[in-house]
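**Student:** heads up, no residue letters with this:
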């Protein structure tokens, strides 16, 4: 199954044709991918299930409609298990950024967290799920594929937001503050919690 967000609404590719849902279900082979995405950008859809005979084959066909942008980021915990958040565009988010040429996804994730937050001493513990979302740039649909990693840091210095990236705050949040932040974040970020 693949869940791709457009304006926080999911397009779900699945091979489970008996899935129980109140949302629209359509056979993948009968749709035009870009028409569905355009409808989502016009707020005409809330959630849709694209039913596939072979989900991997459908996923490869789905991706052909977009320019692919790969990124990586981290869900970073400190010694007290607080979570590192950034605040950008009036939403709480996790640090992430674009993969550079010749860079592994792990290197990208560490570099982006360091750059966006002014933190060091990052150690990757494990890979988390990959998230997908579609946005428009210069009249092109971009499918952003973000690889996420659970990280740990013993860093206790001052956190510094990368303001040139639109980040205005960087903070570690405890469990209660994290729950509150998740009320004002993106749906693909909620999947990581």
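**Tutor:** Here it is on my side, so go on. Everything quoted here is computed from the prediction, not taken from an experiment.
**Student:** from here on, contacts and neighbour counts on C-alpha atoms
**Tutor:** Fine.
**Student:** now residue 18: which helix or strand?
**Tutor:** Taking DSSP states H and E as the definition, one finds residue 18 inside no helix or strand.
**Student:** how much space between it and residue 49?
**Tutor:** Per CA to CA, to the nearest Å, residue 18 is found 11 Å from residue 49.
**Student:** next, the one to line up against it:
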């Protein structure tokens, strides 16, 4: 099973369906994504389940239906155990971005955190998880697969929001402040915490 978000709405991609969920279930290989996303965005569906009978083929079929964009990012902690957040499009988020040709995911994650925040001296301590969300670019829906890494840094310098990426603020947040920020964040970011 995979959780895919479109804004705050959930799409579950699975090879199992409970009897109580039949009314929200559509065949992955046949679903019209424009129609489905329209219903979700209009509030006519709370969630949707996209069913495919072979679990090992779920991602392959999903990737064949929506163009895939791979990205990587970081859940960054400093020596004070604060978490690095960015503020973009009216929401608190974590730094992440699209992979460039020739990069592996870890290189992408470090580069994107540096570019979006100005933080240096990053080290990856662990792979956390992958998240999925659907977004629209140039009139076409796309699936973004983001690889998330736990990172550490001793950086104590100035933070620089990447304005050309619409990042308005970069801030270190205590555990309490992070909890508050997550109330105005994306569902896939909440999954990381």
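**Tutor:** In hand now; what should we look at? Being a predicted model, the structure only gives us computed values, none of them experimental.
**Student:** where does the TM-score land?
**Tutor:** Superposed pair, TM-score by TM-score structural alignment, normalised by the length of structure 1: 0.91. Supporting alignment: 192 aligned residues with a CA RMSD of 1.9 Å.
**Student:** hmm, back to that, out of residue 18 and residue 49 of structure 1, which sits in the busier spot?
**Tutor:** residue 49 (23 against 7; other CA atoms under 10 Å).
**Student:** pull the contacting residues for that one.
**Tutor:** Counting by CA atoms under 8 Å, 6 or more residues apart in numbering, residue 49 of structure 1 makes contact with 11-14, 23-26.
**Student:** what about the strands in structure 1?
**Tutor:** For structure 1, applying DSSP state E gives strands covering 2-6, 9-14, 24-27, 48-51, 67-77, 83-88, 91-93, 96-98, 122-137, 140-153, 167-173.
**Student:** which one of those strands lies nearest to residue 108 of structure 1?
**Tutor:** Closest to residue 108 of structure 1 of those is strand 67-77 (CA to CA; 5.9 Å).
**Student:** quick one, longest helix in structure 2?
**Tutor:** The residue-count maximum for a helix in structure 2 (DSSP state H) belongs to helix 105-117.
**Student:** now do it: which elements does it pack against?
**Tutor:** Applying 3 or more CA pairs under 8 Å, 6 or more residues apart in numbering; DSSP states H and E, one finds that helix 105-117 of structure 2 contacts strand 68-77, strand 96-98, strand 140-152.
**Student:** could you redo these as JSON lines and give each row mean neighbour count?
**Tutor:** Converted to JSON lines, these look like this (neighbours: other CA atoms under 10 Å):
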{"stretch": "strand 68-77", "mean neighbour count": "22"}
{"stretch": "strand 96-98", "mean neighbour count": "22"}
{"stretch": "strand 140-152", "mean neighbour count": "20"}
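**Student:** make a markdown table out of those strands and add distance to residue 180 of structure 2.
**Tutor:** Formatted as a markdown table, these follow (distance: least, CA to CA, whole Å):
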| stretch | distance to residue 180 of structure 2 |
| --- | --- |
| strand 68-77 | 16 |
| strand 96-98 | 21 |
| strand 140-152 | 20 |
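**Student:** out of these, nearest to residue 193 of structure 2?
**Tutor:** Shortest distance between residue 193 of structure 2 and these, using CA to CA, is found for strand 68-77: 9.0 Å.
**Student:** report the mean deviation for the closest one after fitting onto structure 1.
**Tutor:** In the superposition with structure 1, the average deviation recorded for strand 68-77 of structure 2 is 0.5 Å (mean CA distance after the TM-score superposition for structure 1).
**Student:** so what touches that strand?
**Tutor:** With CA under 8 Å, 6+ apart, strand 68-77 of structure 2 has contacts from 83-84, 94-99, 105-106, 108-110, 112-113, 142-153.
**Student:** ok, the spatially most central residue of structure 1 to residue 87 of structure 1 distance?
**Tutor:** Nearest residue to the geometric centre of structure 1 (CA atoms, centre = their mean): residue 131, 4.1 Å. The gap separating residue 131 of structure 1 from residue 87 of structure 1 is 19 Å, by CA to CA.
**Student:** and residue 97 of structure 1, by the same measure?
**Tutor:** 14 Å.
**Student:** got CSV for the strands of structure 1, with distance to residue 192 of structure 1 too?
**Tutor:** Putting those into CSV (distance: least, CA to CA, whole Å) gives the following:
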stretch, distance to residue 192 of structure 1
strand 2-6, 13
strand 9-14, 15
strand 24-27, 25
strand 48-51, 21
strand 67-77, 8
strand 83-88, 11
strand 91-93, 11
strand 96-98, 13
strand 122-137, 7
strand 140-153, 8
strand 167-173, 15
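**Student:** wait, which of these is closest to residue 61 of structure 1?
**Tutor:** Closest approach to residue 61 of structure 1 among these is made by strand 9-14 (11.3 Å; CA to CA).
**Student:** next, the angle strand 2-6 makes with that closest one.
**Tutor:** Calculated by axes from the mean of the first three to the mean of the last three CA atoms, to 10 degrees, strand 9-14 of structure 1 forms an angle of 160 degrees with strand 2-6.
**Student:** so how far does strand 9-14 of structure 1 sit from its counterpart in structure 2?
**Tutor:** Mean for strand 9-14 of structure 1 is 1.0 Å (mean CA distance after the TM-score superposition for structure 1).
**Student:** and that strand, what does it pack against?
**Tutor:** strand 2-6, strand 48-51, helix 55-63.
**Student:** which one of these has the most crowded surroundings?
**Tutor:** Ranked by mean neighbour count, those are led by strand 48-51 with a mean of 22 (mean count of other CA atoms under 10 Å).
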